[in-house]
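> Sequence first, predicted coordinates after that:
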Amino acid sequence: MTRGLSAALAMTGGLLMAMPVEAAAIPAQTTPAQTAAAQSDLTAQVEAGLAAARAAYAADQTDEAVAGLEATKALIVAREGEQSPRLALPLNLLARIRIDQGRYPEALALIDRGLGVNARADPPAPVIEAGLLYDKAKAFDALGRNEEAETTARQSYDLRVVHLGPAHEKTADALNLYANALAAQGRYAEADPAYRQVLGMYEGLHGSKDFHLAIVLSNLGNALRRTGRGPEASPLYRRAVSVAEVSDDPVLLAQCLTNYGWYLHTQGDGLKAEIQFRRALDLAVEVAGPDHPFTGVVHTNIGHALSDQGRYAEAEPEFARGLVLLDAGLGPESPDVVDTLTGYAGALSALGRPGEAEPLFVRARAITTARLAPGHPDSLVEANLFAGFLLDQDRPGDAMAQLRTALAALLRREQGRTDSEGGRDWRTSVRGAAPLFERQVEAAWRLAATETPAP
């Protein structure tokens, strides 16, 4: 877990001016001493240019930071050519800025170029390679390319263990990103030990109240909750909130309150969940603004909490607002809108408006089928909710078709695992499938009843 891009690029010195592109040419004939002096001069100029860019970005002067990095790149190219290994660092810092701006394809192109020039060094710099791979995994994660994020984060972690040490903060960051990639694929049983290891690393590095711990505690709580170990998750969520409350970071507190509120929602305690979500909403509006996608997530969560309490008429506008913000901010095909769609559909159905509810369920099904891995837990949950809706509409045949499709996808997923992978994630898969089997039995009985001729 990093302190955010601005802090990651921050420096301790004052703001420096970016170095100009022009540089004195190296004479055509130079002595070894002159060559060494020129190289030393270039190194100093590049370091100054990178420091200026870091400081500018830390001061929220993004345009100045980008201009400084471009100037540093041009300086290197003018002196050493387009394939100079020195380009790896300015390319990496530019990629981090693009990630922070949500310009992920551009960031990936910069990172790939950085990896290419770093490979030309004699020898290649493994710490620089690890940093580039880490940011590549972050971009993959943001794009929902979870399998690629997993592989790349693991490569970064392995390099950092060797070259920075197993107790280094950046090593912990890479392992945390790896665990997040596993969790994003629904492989919570595998993510669990990785999160626990990260938690121990951060606690050893920073103490028991450091902000790093809050997100890892929440993530570990999510992994436990998703593997049916809710009682173990509860104290982790509460501790995460307590750490965030003393962190002086409203974004972190809003995230931890949201995770804790969602846990309470899954336990059926809508009233307590609503309290956490409304605190998170106040923070989200203050920090991110009323139209930010995170604010949309919190509106959706309030809708769930109200639905838990049977307050569907109040829940409807919360879901509607959440969907508008998420569609605008993440795109209408993002997997992150699925929960809003199904919650909104459930509220409409409860209000006696199934004709409005069904298109939302259908849209959610299309997204999970296209964007999530086969048998992903979120896809199983969505299929179960849609099947329940269809049964409520006395359509057991349609419900059975949805359930069979979801269970077949889960079976294909499990058959595609190695023995060791299947063993590690077996409990997660079984728990995820159990509600679908129960619903399938219900659908089968209902379907049989409709097909049995009256005596």
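Done, it's in. Here the structure is a predicted model, which means the values were calculated and not measured.

> okay, CA-based contacts and neighbour counts for the rest of this
Will do.

> Secondary structure element holding the residue nearest to residue 195 when sequence neighbours are not counted?
Distance criterion CA to CA, 6 or more residues apart in numbering; nearest residue to residue 195, sequence neighbours excluded, is residue 220 at 5.8 Å. In the assignment (DSSP states H and E), residue 220 maps to helix 211-226.

> for residue 48, same thing?
Using DSSP H and E, residue 48 falls in helix 32-58.

> any idea which helix or strand comes after that helix?
Following helix 32-58 in sequence order, the next helix or strand is helix 62-80 (DSSP H and E).

> and that next one, which residues are buried?
Residues 62, 64-66, 68-77, 79 are the ones in helix 62-80 that count as buried (16 or more other CA atoms under 10 Å).

> Could you do stretch 318-328 as well?
Within stretch 318-328, judged by 16+ other CA under 10 Å, the buried ones are 318, 319, 320, 321, 322, 323, 324, 325, 326, 327.

> Buried ones in stretch 44-61, by neighbour count?
Residues of stretch 44-61 classed as buried: 45-59 (neighbour count, 16+ other CA under 10 Å).

> and here's the other structure:
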Amino acid sequence: MAAREASERNDHRQAAATILAELKQCEAVEPSRCALLLMWAGSETFQFDYQAAERLARRAVTLTGPPDGKSYPDRAHALDFLALTLGTQGRFVEAEAPRRAALALLEQNRPEADLRVADGYNQLAGVLDRLSRHSEAEVFLRRMLLLHERHRPPGHLLIAMSYNNLADNLASQARYVDAEPFYRKAMMLREQLSPSNPSALAASYEGLGRALINLSRADEAEPLLRRVIDIRIKTFEAEEYIVAWSYDNLAMLLENRGDFREAESLRRKSLEIQEANWPAGHLTIAAARSMLATNLDLQARYVEAEPLHLKAIAAYAAVTPDDAPAMADLYDSRAYNLEGQDRDEEAERFYRRSLRARATLPAAHPRRIFGYRSLAGYLRDHDRAWSEVRSLYRVAQAGVFDRLASYSSFDREAQIELRGYQPVFTGQVRAAWTLSNMPARP
């Protein structure tokens, strides 16, 4: 009772201390019956110390042991909580195994209509998305949508959530045309059914706004993204991390339009909020630093941006494999920063690291095409390795053709995207021309 009261007044340290004292007594009598206390203590500890919460989660996983049909709910809960503590620390590679184990228990022991099965698909998909394994994640998100459409009433809010999460996944695969109708379905349902839940509605506005930016429809995106900021400031405290994400989305639109100063102001607000909400070294802070650094680079303020780049890369490198796709944009931004400082050898190394980190992305993914294009452009601008330049542009071109083939028609969106890839084609022509005019080797 005392622990619950402490938790309700947000005194999570006192709540955790009270539960841990009770846990100690439980373990002295019958340790095998203490799993729920362990997880309760972990959930309170999670509010102020992720690593300590992880240790409690691991103890709960060990205590629940191999599931026997009766203990599986406790074990599934423990595995899910362990995955949550790992994911919150940015350790998504480690989080995948407990997420899969928890889902397997649910699939084996619960009917498909059970909400926990659908949520298991959603949670695993979230980990896979963070590992840039978006096509794998899509499979689980479509399973979740199918279960909710099959077992929930038409127009249920869980169906709206499923539409939105699937749209986010498709956007991560740069399938913005496919994502847009799912965002609009989610938005329509939420406007009809949950006007009293502005947070969910804001998520749909935000996702649709980002997709419209990538479809070169910024004029449609801007009012949506500004509405998201208004909603979230009214719904949450102005200093909540979710408000910071809203600033970042609007900043992206402004940077694309060339309004770097206004975007910088939003980037700085976002970083300040994230630093106040997360522990030092958290990946959310690192991402905010990287985005601010990129903004400064766009203003040719390379020296000012450099320490931000270094801190962001160090934070990600602490928990992310060196060649993971999550590192690619960090490397590319760092390369651009070094190139701006005329530190060309260092810049080339980072462009190459960026390309290697994109190797597991599909060949037609815009981020992979961008990697080939970035390295080719760097070598071209420095009049070096023209044979490699041509080869890089050729691979990029193949990716562009595969991507355009995914469009159902050569409509406005396809035409706009093709125009964006113009440097791939002109670069290849320039490389061929340069090579043909080089003097023959004796």
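Arrived safely. A quick note: this is a predicted structure, and the numbers were derived from the prediction, not measured.

> Any idea what the TM-score is?
The TM-score (TM-score structural alignment, normalised by the length of structure 2) is 0.79; 403 aligned residues with a CA RMSD of 3.6 Å.

> returning to what we had before: how about the residue nearest to residue 195 of structure 1, what's its partner in structure 2?
Alignment note (TM-score structural alignment): residue 220 of structure 1 maps to residue 208 of structure 2.

> sorry, back to before: which of the buried residues of stretch 318-328 of structure 1 lies at the shortest distance from residue 296 of structure 1?
Comparing the buried residues of stretch 318-328 of structure 1 against residue 296 of structure 1 with CA to CA places residue 322 closest, at 3.9 Å.

> The corresponding residue of structure 2 for that closest one sits in which helix or strand?
Under the alignment (TM-score structural alignment), residue 322 of structure 1 pairs with residue 312 of structure 2. Residue 312 of structure 2 belongs to helix 302-317 when elements are defined using DSSP H and E.

> And the contacts of that helix?
Residues outside helix 302-317 of structure 2 that contact it (CA atoms under 8 Å, 6 or more residues apart in numbering): 281-283, 285-287, 289-290, 292-294, 296-297, 327, 330-331, 333-334, 337-338, 340-341.

> Superpose on structure 2 and give me the mean offset of the helix holding residue 220 of structure 1.
Superposed on structure 2, helix 211-226 of structure 1 shows a mean distance to its aligned partners of 2.0 Å (mean CA distance after the TM-score superposition for structure 1).

> What is that helix packed up against?
If contacts are counted by 3 or more CA pairs under 8 Å, 6 or more residues apart in numbering; DSSP states H and E, helix 211-226 of structure 1 sits against helix 169-184, helix 188-206, helix 230-245, helix 250-266.

> for the closest residue to residue 54 of structure 1 other than its chain neighbours, what are its contacts?
Nearest residue to residue 54 of structure 1 in three dimensions, chain neighbours excluded: residue 9, at 4.7 Å (CA to CA, 6+ apart). Each residue near residue 9 of structure 1 by CA under 8 Å, 6+ apart is listed here: 54, 55, 57, 58, 93.

> now residue 9 of structure 1: how far from residue 301 of structure 1?
Look at residue 9 of structure 1 and residue 301 of structure 1: by CA to CA, to the nearest Å, they are 34 Å apart.

> what do you get for residue 177 of structure 1?
Taking CA to CA, one finds residue 177 of structure 1 at 25 Å from residue 301 of structure 1.

> One more: residue 21 of structure 1?
51 Å.

> and if you look at residue 97 of structure 1?
To residue 301 of structure 1, residue 97 of structure 1 is 30 Å away according to CA to CA.

> can you check residue 251 of structure 1 too?
Distance from residue 251 of structure 1 to residue 301 of structure 1, by CA to CA: 16 Å.

> More neighbours: which of the two?
The residue with more neighbours, out of residue 251 of structure 1 and residue 301, is residue 301; 30 against 18, by other CA atoms under 10 Å.

> Alright, that wraps it up for me.
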